[in-house]
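Asker: Pasting the sequence and the predicted coordinates here, then a few questions.
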Amino acid sequence: MRSFQWLAERTRGVAVAVEAAESAVGLRSERGPILAALMLSTGLVALDSTIIATAVLTITDSLGGFSQFPWLFSVYLLAQAVTVPIYGKLADTIGRKPVILLGIAIFALGSLLCGLATSMVALIVFRAVQGIGAGAIQPMTMVIAGDLYTLAERAKVQGYLASVWAVSAVLGPLLGGVFAEYLSWRWIFLINLPLCALAGRLLLRGFHETAPRRDTRIDYAGAILLTLGAGALILGLLEGGQAWAWTSPTSITIFTVGALLLAVFAVVELKVDDPVLPLRIFTRRVVIASSLVSVLVGAVILGLTSYIPTFTQGVLGTGALLAGLTVGALTLGWPLAASQAGKVYLRIGFRRTALIGSTLATLGTASTILITEHSPLLQIAASCFLVGTGMGLVATPTLIAAQTAAEWSERGVVTSANMFARAIGSAVGVAVFGALVNSRLESPDHPSPTELSTALHLVFLALAGMAVIMVVASAMMPGRKALISVDNP
């Protein structure tokens, strides 16, 4: 009897979802080509978050500035993070299609400029342009999927997208190593151009959106305050202890200004009619929990994919390709778990699924603490595989839980908030890890293997601590059936 009742509830939910989806995006949309375009777009954004990890030494040999390399990650992620809420608001106002196409165009421009960069400063600036484009692409792929597919379908589709994100993020270091060793590091960025063109063409031809448009004012003041406030904090974390002492007047001023700007941002968001990041959504338990999980997912994944290759190359003496293969073990665990995550959370609920995933991730990050300069690559790969398996079970369910609790008119904002949290986690995480590493390096531009090993173990300890917090955040997720019966695309 319970099985028939569950089936009836699912059937009723599917019918409601299909009807709502028809009114939102129109039946002319061809879901197959659109899904292919979304997967390709997701892969591009995730790939460029990590692809330069194994090419860092090659890039710095060419352009100089080893101590500045964390900015190549952070500026991309920061630009992505602060623009995500703006794009989310635009998507709920003018529709998803123009927003994602704009993002793809900006991303392609940034990739071209990065491929032509002649100095580290220029490369950092052009990475910011890439990040501005990525800020539109990543959340829009999730929002469009949420519009086109029902809850039951989303379990599989979001699993595909999560798998692509995971595979691309962890294949990035491998591909970066291939380009760095056998071609040129510039191809890391130039390869994006034909892929962007293909994704844009698929969306132009296959996605015919008929979403209602709403007249609204963009909260530019909030967007500027968020950008400046978050940027100041990232700057303080990256350069603290290196360009200036942590307790110096410069450091204190930067952190104080950043905190004040974010406080003013919060006040502005509470007063404007159409805030760029509505703070009211953070009164929902599911949004708070999923956002916190996303912060930690972003930090842990970027920490591993950024510093495991650095450890294997700088401490163990491997080549870029082997370093990429080692961290690529994440590729095996994440998509395997993500492909089954839908079945798991439909059966046991979002919270239990996220708890299982975060616990596995904690075990994996804790095992990295045992890595030494004598550890075999297989041991390091095993740790990465365990973390990847855990991430596959925690990243997708928490996002879908937040989407399921939102109506169409605010799904863009809710999804963007989740993506914003992941991007901020990645940016702040890389900044924190960079600060930890720089605090232990006497010669940042030419660190010795022993010195580098000691510094990177601080990163592994920080990763384990973040994973433990992820377990706590997962425990805050809704119970087994709190959201399964709620689906209002």
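Answerer: All right, it came through fine. Residues are numbered from 1 along each chain as shown.
Asker: all contacts plus neighbour counts: C-alpha atoms, from now on.
Answerer: Will do.
Asker: What segments of the stretch 301-450 of the chain are helices?
Answerer: Under the criterion DSSP state H, counting those that start in this stretch, helices of the stretch 301-450 of the chain are mapped to 320-327, 329-348, 350-368, 377-404, 408-440, 449-475.
Asker: wait, which of these is closest to Gly258?
Answerer: Between Gly258 and the helices of the stretch 301-450 of the chain, the shortest separation by Cα to Cα is 13.3 Å, and it involves helix 408-440.
Asker: who's in contact with stretch 376-389?
Answerer: 304, 312, 326-338, 357, 360-365, 367-368, 371 (Cα atoms under 8 Å, 6 or more residues apart in numbering).
Asker: just to revisit the earlier point, got a markdown table for the helices of the stretch 301-450 of the chain, with mean neighbour count and distance to Ala79 too?
Answerer: Converted to a markdown table, the helices of the stretch 301-450 of the chain look like this (neighbours: other Cα atoms under 10 Å; distance: least, Cα to Cα, whole Å):
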| stretch | mean neighbour count | distance to Ala79 |
| --- | --- | --- |
| helix 320-327 | 25 | 25 |
| helix 329-348 | 22 | 26 |
| helix 350-368 | 25 | 27 |
| helix 377-404 | 25 | 21 |
| helix 408-440 | 25 | 9 |
| helix 449-475 | 20 | 23 |
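Asker: adding another structure so you can compare the two:
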Amino acid sequence: MIKTPPRRGVVLFACMLATFMAAIEVTIVSTAMPTIIADLGGFSLLGWVFAAYLLTQAITIPIYGRLTDLYGRKRMFYTGTLIFLLGSVLCGFAPDMLWLILFRALQGIGGGAITPIAFTLIADVYSPSERPRMQGYLSSVWGVSAIVGPLMGAFIVSHFHWALVFWVNVPIGFAAMFLLWRYFPENVESRSHALDLAGAGWLSVAVASLLLALLQSDILGWWVIPLLALALGSALMLRRQERRTPEPLFPLSLWQSRIIVAGNIGGLSIGAAMMGIAAFLPTFVQGVMGRTPLEAGVTLAMMSIGWPIASTLSGRVMMLTSYRTTALFGCLLLMAGSLILLLQQPGNSLAWGRAAALLVGAGMGMTNTTFLVSVQNEAPPEMRGIATASTLFTRILGSALGTAILGATLNINLHLRLPQEKDPVQALMSLVSRTDMAPERLSLLTEQVAISMHWVFMAAAAISVLTVFATWLLPARHKPIDGAGKPACCDEQ
């Protein structure tokens, strides 16, 4: 229980700081990686610098979510943030790429706590009717960080040692911890708990196996099949464990709510649909259209502009209409953006692509905030942490699943249309290869890769239909309403 009403504005600012720190982690490191590789070597391990962080973060998000319900928000936030900052400091001292990957995995172990607990803290200190607006502000940090992160990374590697891209987290993290220590008074009831260690173990195996199979399928080949079998078997064992343990990692009562089920299905589908823009639009702009990396980056940045605007507006729309109407409007934006990408042709301007990115970003911001707020308002306070974490967890799984599905769609189309070409996309992306290519071959590759990419965008639009299904699971006319006039800051923890 929160002992006294906290300084809510300061708590919100602290959570925004923490979320910003976690959100820029991928974008700022991506910008610095060419410089890091030039210093440390190990280009063949580049993908693991990001996969190691994503893997450990995905595994620990639901674990932290449950622990924060059992042991308190602040304790788990401090624990996760300190581990994250330790990993950040060590990354700056990495002597080679293998050590950098190891320290990135340590970062991810701590990073799994930061975002879900930040969103949970906001739900604790604001009432149900206030949460849509405040969670919109917090969600908008992701859009802002997607723009600031690359710029900050480029500035750092241009003027300082690359280690600073990791060390910049330290003052931000300690500032967030200090503000929560000072302005978020929390009194957690002291009692023993039966930790679900077996459930955490089965979850770790299931998630690690699934993400490895999805993200490394092109390298693993047929080894993907035993990994998927291991993921399925571990998931079944996790389900069995959760049915018999006294304090399960995923309380089964959560899944009896249509709203919470809808939020998790929505997180999975919007995470998958988003990859049509995030992973493949820059490739289309550079490879098919022959534009510069800067032009591709500006096009993708439109998604980061649409996200915070829609996240902020979604709170007002929820209060005027309902969860279902707001989420449905976001779904329509998501599908419209994916379909508009079909209008982007090799010889066109970038207008269609940028309009599509803006709409997809707006759809992401509106649906993500709506599902999150509806889940938090539905979950009882003693389960709010794991309920919040589950929506973020499924979004990460959705991103990995979307990358695998859309990547397979592209590869199948390329194999059918250009069977004689080993890697046509790479040939178009390379400036040297593109310049030396005969005009007839360049025209053929451009045309066939464009058609194949259009199939990817259609697949992304089809995936977004699943978000509509999640939306219709939400009860009609439900909206954020305070209960019994009791502010959320007085809820039992």
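Answerer: Happy to help now that I have it. Predicted, not measured: the structure shown is a model, and the values here were computed from it.
Asker: of all the helices of the stretch 301-450 of structure 1, which lies closest to Val300 of structure 1?
Answerer: helix 449-475 (5.8 Å).
Asker: From the contact counts, what lies against that closest one?
Answerer: Judged by 3 or more Cα pairs under 8 Å, 6 or more residues apart in numbering; DSSP states H and E, helix 449-475 of structure 1 is in contact with helix 285-314, helix 350-368, helix 408-440.
Asker: what range in structure 2 does the second one sit on?
Answerer: With the alignment judged by TM-score structural alignment, the segment of structure 2 matched to helix 350-368 of structure 1 spans residues 323-341.
Asker: where's the matching stretch relative to the chain centroid, distance-wise?
Answerer: 18 Å (Cα atoms, centre = their mean, to the nearest Å).
Asker: Also stretch 449-467 of structure 2?
Answerer: For stretch 449-467 of structure 2, the distance to the chain centre is 20 Å (Cα atoms, centre = their mean).
Asker: Identify all contacting residues around it.
Answerer: The contact list for stretch 449-467 of structure 2 (Cα under 8 Å, 6+ apart) reads 265-266, 269-270, 272-276, 280, 284, 288, 331, 334-336, 338-339, 341-342, 345-346, 402, 406-407, 409-410, 413-414, 424-425.
Asker: If we use 7 Å, what do you get?
Answerer: Contact with stretch 449-467 of structure 2 is made by 266, 269-270, 273, 276, 288, 331, 334-335, 338-339, 341-342, 406, 409-410, 413-414, as judged by Cα atoms under 7 Å, 6 or more residues apart in numbering.
Asker: next one: stretch 276-295 of structure 2
Answerer: Stretch 276-295 of structure 2 is contacted by residues 296-297, 300, 346-347, 357, 425, 428-429, 446, 449-450, 456-457, 460 when judged by Cα under 7 Å, 6+ apart.
Asker: Out of those, which is nearest to Gly143 of structure 2?
Answerer: Once Cα to Cα is applied, the member of these that ends up nearest Gly143 of structure 2 is Leu300, at 11.1 Å.
Asker: Now do the counterpart of the closest one in structure 1 against Glu442 of structure 1, distance only.
Answerer: Counting by TM-score structural alignment, Leu300 of structure 2 lines up with Val327 in structure 1. Distance of Val327 of structure 1 to Glu442 of structure 1, given as Cα to Cα, to the nearest Å: 27 Å.
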